[in-house]
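Enquirer: Sequence first, predicted model second:
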Amino acid sequence: MTAAVDTRVVRRRLGPGRRIRLAFWVGPVLLLAVWALGSAFGVISPAILTAPWDVLTAFRDQWVEHDLLGNVLASLARAGLGLAFGALAGTVLAVVSGLSRWGESLIDGPIQIKRSVPTLALIPLFIAWFGIGQEMKVVTIALISMIPIYVNTHNGLRGIDGRYAELAETLAIGRGEFVRHVVLPGALPGFLLGLRFAVTSSLLGLVVVEQYNATSGVGHMMTLAEQYGQTDVLVVGLVIYGVFGFLADATVRLTERKVLTWRRTLDG
């Protein structure tokens, strides 16, 4: 009992936001330190992994002599469009399926079938349908992002306490108000959890689709670097992808802390 009380006191003093921020940065900083020390002392061979300072030099060369900024913006546009379409589709389908038995009968089964089929395996089919341009890439990322959004939002809707519905009937609250003030806020934690998975999934899809006939983007830069044996530029691309994911996940976490303050209040 004493240990449990002490844990609550420590958490209250530290504050949930501060504790998350510290934990979130420790891992990346430690990873960078291990990489730098291993390269400095020869533990990590340059043939295996380029040293951090050489990666910085390659980054500067790509920024000054090549269109690194244009490639980064092109990749962000693809990932952002795909993630936006996937989040919208996943949310709408989850709401329809979660609030209607007919909707669940029509939607949930096909979605579960799709979960068992890797989206990346469908790329040849998407190429036949949409060509090898931007549309195929955005559709692939959107479909990859849609699944975690749907699954977690749907679970959030199904996990809402039935007593809220009974209370709404007692107070004669309309269906629209009940959905707006009870159902959607109750599903928001599941949506944000799904969004975190969707961000990671969209970046995984981006890495793959940019290998297909891309004329711009970080993947295009890495493809050219592979052809010319520029391992330092390859690591630059990997670092950029990693930074994309790190910052995107941090943004979702920050949003989650801001919009779900009511949950911490209820938890005491």
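Expert: Done, it's in. Note that the structure is a prediction, hence the values are computed from the model and not measured.
Enquirer: From now on I want contacts and neighbour counts done on CA atoms only, so please keep to that.
Expert: OK.
Enquirer: Any idea which residue is closest to the centre of the chain?
Expert: residue 199 (1.4 Å; Cα atoms, centre = their mean).
Enquirer: in the host helix or strand of that residue, what's buried?
Expert: Applying DSSP states H and E as the criterion places residue 199 in helix 184-209. Neighbour-count burial for helix 184-209, counted by 16 or more other Cα atoms under 10 Å, picks out 184-207, 209.
Enquirer: how far out from the middle of the chain is that helix?
Expert: With Cα atoms, centre = their mean, to the nearest Å as the basis, helix 184-209 stands 4 Å off its chain's centre.
Enquirer: So what touches the next helix or strand after it?
Expert: Downstream of helix 184-209, the next assigned helix or strand under DSSP H and E is helix 218-227. For helix 218-227, contacts defined as Cα atoms under 8 Å, 6 or more residues apart in numbering pick out 68, 71-72, 74-75, 206-208, 210-211, 214, 231, 233-234, 237, 240.
Enquirer: next one: stretch 189-207
Expert: So stretch 189-207 is in contact with 75, 78-79, 82-83, 87, 91, 120, 137, 140-142, 144-156, 219, 241, 244-245, 248-249, 252, 256, 260, going by Cα under 8 Å, 6+ apart.
Enquirer: Filter those residues down to just the ones in helices.
Expert: Mapping the contacts of stretch 189-207 onto helices (DSSP state H) picks out 75, 78-79, 82-83, 87, 91, 137, 140-142, 144-156, 219, 241, 244-245, 248-249, 252, 256.
Enquirer: If any of the residues you listed are buried, put those into a ChimeraX selection.
Expert: Buried residues among the ones in helices among the contacts of stretch 189-207 (16+ other Cα under 10 Å), as a ChimeraX selection:
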select :75,78,79,82,83,87,91,137,140,141,142,144,145,146,147,148,149,150,151,152,153,154,156,219,241,244,245,248,249,252,256
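Enquirer: Against residue 192, how distant is the residue nearest to the centre of the chain?
Expert: Using Cα to Cα, to the nearest Å, we find residue 199 at a distance of 10 Å from residue 192.
Enquirer: what do you get for residue 25?
Expert: When residue 25 is compared with residue 192 (using Cα to Cα), they lie 21 Å apart.
Enquirer: And for residue 109?
Expert: Residue 109 sits at a distance of 23 Å from residue 192 (criterion: Cα to Cα).
Enquirer: Take this one as well and set it beside the first:
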Amino acid sequence: MSAVTTTTTAVAATAAGELPQVRRRRRLSPGRRLPAARLAGPLLLVALWAAASAAGRLDPGAIPAPWTVLRTGVHLWTDGTLPTDILTSLERAAYGFVIGLTAGVALALASGLSRAGEALIDGTVQLNRAIPTLGLIPLFILWLGIGETFKIAIIAIVVYIPLYLNTHAALSGIDSRYVELAEVQGLSRFAFIRQIVIPGALPGFFVGLRLAVTGSWLGLVVLEQINATSGLGYLMFQAQNYGQTHVILVGLLIYGIFGLVSDSVVRLIERRVLSWRRTLNS
């Protein structure tokens, strides 16, 4: 009888134009991706910098206005100084990054897929991680000389450590049920690596790759101030000697742009390669 009464009440409410209230599901996801969202923060920071400079809130000798830095950058570019230094810095970073990338992935695979490899490699890498990489500079200068070789070697170490750590963690986190399934299916070692290991390790690999890209620029800015005759770090070091704050800010902004662009490229590749994943980011 109660069910008939409830149904009759709902029909009457509908006939009167009153729809029954439906409880809406609360959305907990971040929502749709905003276009060029990652540029909002840097642009806001530049806008605040420009507003503070125009209002006279900043000392021009300590923090020059954005338009002063822009004019300095244009002048350095037109006289040929900036293009040469940028190419030199990119070359150093590229050599060190490729070496570190190769070493990090190879060591992570050897350690993550073999107990013997883990026993020989993981402890050594953890020890290397505990030692400040930039603290190795004096030793590497004695070993490799004061030229370009030690700079590339330090960048390679800065790159390989986060790559190894994140890739190895991703390999160790692969569900054992997938391994058992591969054994039941009789997959070969190569097929197991291609179908199970690589897809399972890719998310961690890309996290390590983003950290490695950023780390290569952080290491480069320090290394280029040690017995260098060109490069953005050398340009900034020379500007420090002459008190040219605007030139230092040009170098810092270029490093920041390099870091932002390289991180965005890695993110784009990650979304394409891992398009099969359904995550909050996608």
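Expert: Cool, got the structure. Bear in mind that the values here come from a model prediction, so they are computed numbers and not experimental data.
Enquirer: what's the TM-score here?
Expert: Here the TM-score for the pair of chains, by TM-score structural alignment, normalised by the length of structure 1, is 0.92; 260 aligned residues with a Cα RMSD of 1.9 Å.
Enquirer: between the contacts of helix 218-227 of structure 1, which is nearest residue 55 of structure 1?
Expert: For the contacts of helix 218-227 of structure 1, the residue nearest residue 55 of structure 1 by Cα to Cα is residue 233; the value is 7.1 Å.
Enquirer: Around that closest one, how many other residues sit close by?
Expert: 26 (other Cα atoms under 10 Å).
Enquirer: for the one 4 residues further on, same thing?
Expert: When neighbours are counted by other Cα under 10 Å, residue 237 of structure 1 registers 25.
Enquirer: Can you tell me what it aligns to in structure 2?
Expert: Applying TM-score structural alignment, one finds that residue 237 of structure 1 aligns to residue 251 in structure 2.
Enquirer: Go ahead and list the helix or strand containing that match.
Expert: With DSSP H and E as criterion, residue 251 of structure 2 is part of helix 245-273.
Enquirer: That helix vs helix 232-241, what angle?
Expert: Interaxial angle, helix 245-273 of structure 2 versus helix 232-241 (axes from the mean of the first three to the mean of the last three Cα atoms, to 10 degrees): 160 degrees.
Enquirer: Mean deviation, helix 245-273 of structure 2 versus structure 1?
Expert: Taken over the aligned residues, the distance from helix 245-273 of structure 2 to structure 1 averages 0.7 Å (mean Cα distance after the TM-score superposition for structure 1).
Enquirer: just the angle between that helix and helix 198-223, please?
Expert: 170 degrees.
Enquirer: helices or strands next to helix 245-273 of structure 2 in the packing?
Expert: Judged by 3 or more Cα pairs under 8 Å, 6 or more residues apart in numbering; DSSP states H and E, helix 245-273 of structure 2 is in contact with helix 66-78, helix 198-223, helix 232-241.
Enquirer: For the shortest one, grab the matching residue range in structure 1.
Expert: Aligning helix 232-241 of structure 2 against structure 1 (TM-score structural alignment) gives residues 218-227.
Enquirer: average distance between the matching stretch and structure 2?
Expert: Looks like 1.2 Å for stretch 218-227 of structure 1 (mean Cα distance after the TM-score superposition for structure 1).
Enquirer: ok now that stretch, how far from the chain's centre?
Expert: On the basis of Cα atoms, centre = their mean, stretch 218-227 of structure 1 sits 23 Å off its chain's mean C-alpha point.
Enquirer: before we move on, the earlier item: quick check: the two most widely separated of the contacts of helix 218-227 of structure 1?
Expert: 74 and 231 (21.8 Å).
Enquirer: Might you report the residue contacts of the corresponding residue of structure 2 for residue 31 of structure 1?
Expert: Per TM-score structural alignment, the equivalent position to residue 31 of structure 1 in structure 2 is residue 45. By Cα under 8 Å, 6+ apart, the contact set of residue 45 of structure 2 is empty.
Enquirer: quick one: secondary structure of residue 45 of structure 2?
Expert: At residue 45 of structure 2 the chain is in helix, as set by DSSP: H, G, I helix; E, B strand; the rest coil.
Enquirer: swap in the one 4 residues further on?
Expert: Under the three-state scheme (three-state DSSP), residue 49 of structure 2 adopts helix.
Enquirer: Quickly note the distance from it to residue 42 of structure 2.
Expert: Distance from residue 49 of structure 2 to residue 42 of structure 2, by Cα to Cα: 10 Å.
Enquirer: what stretch of structure 2 does the helix holding residue 199 of structure 1 fall on?
Expert: By TM-score structural alignment, helix 184-209 of structure 1 lines up with residues 198-223 in structure 2.
Enquirer: Please apply the same query to stretch 79-94 of structure 1.
Expert: Under TM-score structural alignment, stretch 79-94 of structure 1 corresponds to residues 93-108 of structure 2.
Enquirer: post-alignment, that stretch versus structure 1, mean distance?
Expert: Superposing on structure 1 and averaging over aligned pairs (mean Cα distance after the TM-score superposition for structure 1), stretch 93-108 of structure 2 comes out at 0.7 Å.
Enquirer: who touches that stretch?
Expert: Contact with stretch 93-108 of structure 2 is made by 121, 151-165, 167-168, 212-213, 216-217, 220, as judged by Cα under 8 Å, 6+ apart.
Enquirer: likewise stretch 155-173 of structure 1?
Expert: 95, 98-99, 174, 178, 182-184, 186-191.
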